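Asker: Mind folding the following:
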Amino acid sequence: MPFADTEATQRHIDEISGDVARAMLIMDRTGWHTTARLKTPKNIIPIFPPSRAPELDPVENVRHYLTAIRLSHRVFETCEAIVATACEAWQKLLAKPLDCRTRRVPPSISSGFARLIAICDPPMS
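Answerer: This is a model prediction of the structure:
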């Protein structure tokens, strides 16, 4: 999809909704995330962190992890070397996904989200 807009967001939410029993979806406050035209299914719980709080944005945590831990203080000879290094960093992140979250999110926030997850989606027995 070539644009980030309400239609793209709706398709993304619908795709997630069809694959899970319940999910929390963290979204920033861009217009296409907050418009009344966006129809959120009952099994999706939208979470809107405060504006101008990048430390609460999971994408910012990923960006910070990739740049600070894997991609900083390096000189690349070619564009292909940059892409290869970024792909390798991404694969390492996928192999160890909690590593980036624990580097920047303050404990009070991460424990708050953990409590919210436990409330919204209790463990299956």
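Asker: hey, let's count contacts and neighbours off CA atoms from now on
Answerer: Fine.
Asker: which residues of the chain fall in helices?
Answerer: 6-19, 31-34, 58-65, 79-95, 98-104, 107-120 (DSSP state H).
Asker: Let me have the ones you listed in JSON lines, extended by distance to residue 51 and mean neighbour count.
Answerer: JSON lines is the format used below for the helices of the chain (distance: least, C-alpha to C-alpha, whole Å; neighbours: other C-alpha atoms under 10 Å):
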{"stretch": "helix 6-19", "distance to residue 51": "19", "mean neighbour count": "14"}
{"stretch": "helix 31-34", "distance to residue 51": "12", "mean neighbour count": "15"}
{"stretch": "helix 58-65", "distance to residue 51": "13", "mean neighbour count": "17"}
{"stretch": "helix 79-95", "distance to residue 51": "26", "mean neighbour count": "13"}
{"stretch": "helix 98-104", "distance to residue 51": "17", "mean neighbour count": "15"}
{"stretch": "helix 107-120", "distance to residue 51": "15", "mean neighbour count": "12"}
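Asker: To compare with the earlier structure, here is another sequence to fold:
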Amino acid sequence: MLDQAGWHGSRQLRVPDNVTLVPLPPYAPELNPVERVWLHLRERFLSHRLLNSNAAIVDACCQAWNALTPERLQSLTNYPWIRKVTS
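Answerer: Predicted structure coming up:
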């Protein structure tokens, strides 16, 4: 899936025959699965905190990311329309 950001549109990109690129509408965060992952991380781990340094920010982000389980990632990114597109 591509969110149509400028850097996702290289003319030099060679897509294998067994891969289908699915572009999202120009602005559709509700359709982009990774947006739900970032929202989850912000709401559960990163918001309403004061961090003293860049290192503390990186540590907090790493701890949040490492707290994600495969099951949680699947539940956050499991859109019914994705299954239809990929099957």
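Asker: What's the TM-score once they're superposed?
Answerer: Overlay of the two chains. TM-score (TM-score structural alignment, normalised by the length of structure 2): 0.76; 86 aligned residues with a C-alpha RMSD of 2.2 Å.
Asker: For residue 72 of structure 1, which of the helices of structure 1 is the nearest?
Answerer: When the helices of structure 1 are compared by C-alpha to C-alpha, helix 58-65 sits nearest residue 72 of structure 1, at 9.9 Å.
Asker: Just tell me the aligned range of the closest one in structure 2.
Answerer: Using TM-score structural alignment, helix 58-65 of structure 1 corresponds to residues 33-40 of structure 2.
Asker: List the contacts of stretch 70-87 of structure 1.
Answerer: 66, 89 (C-alpha atoms under 8 Å, 6 or more residues apart in numbering).
Asker: Equivalent analysis for stretch 17-28 of structure 1, please.
Answerer: 16, 33, 41, 43-49, 51, 57-58, 117, 121.
Asker: how about 7 Å then?
Answerer: 33, 41, 43, 44, 45, 46, 47, 48, 49 (C-alpha atoms under 7 Å, 6 or more residues apart in numbering).
Asker: And the residue nearest the centre of structure 2, how far from residue 3 of structure 2?
Answerer: Residue closest to the mean C-alpha point of structure 2, counted by C-alpha atoms, centre = their mean, is residue 34 at 1.9 Å. Residue 34 of structure 2 sits 10 Å away from residue 3 of structure 2, going by C-alpha to C-alpha, to the nearest Å.
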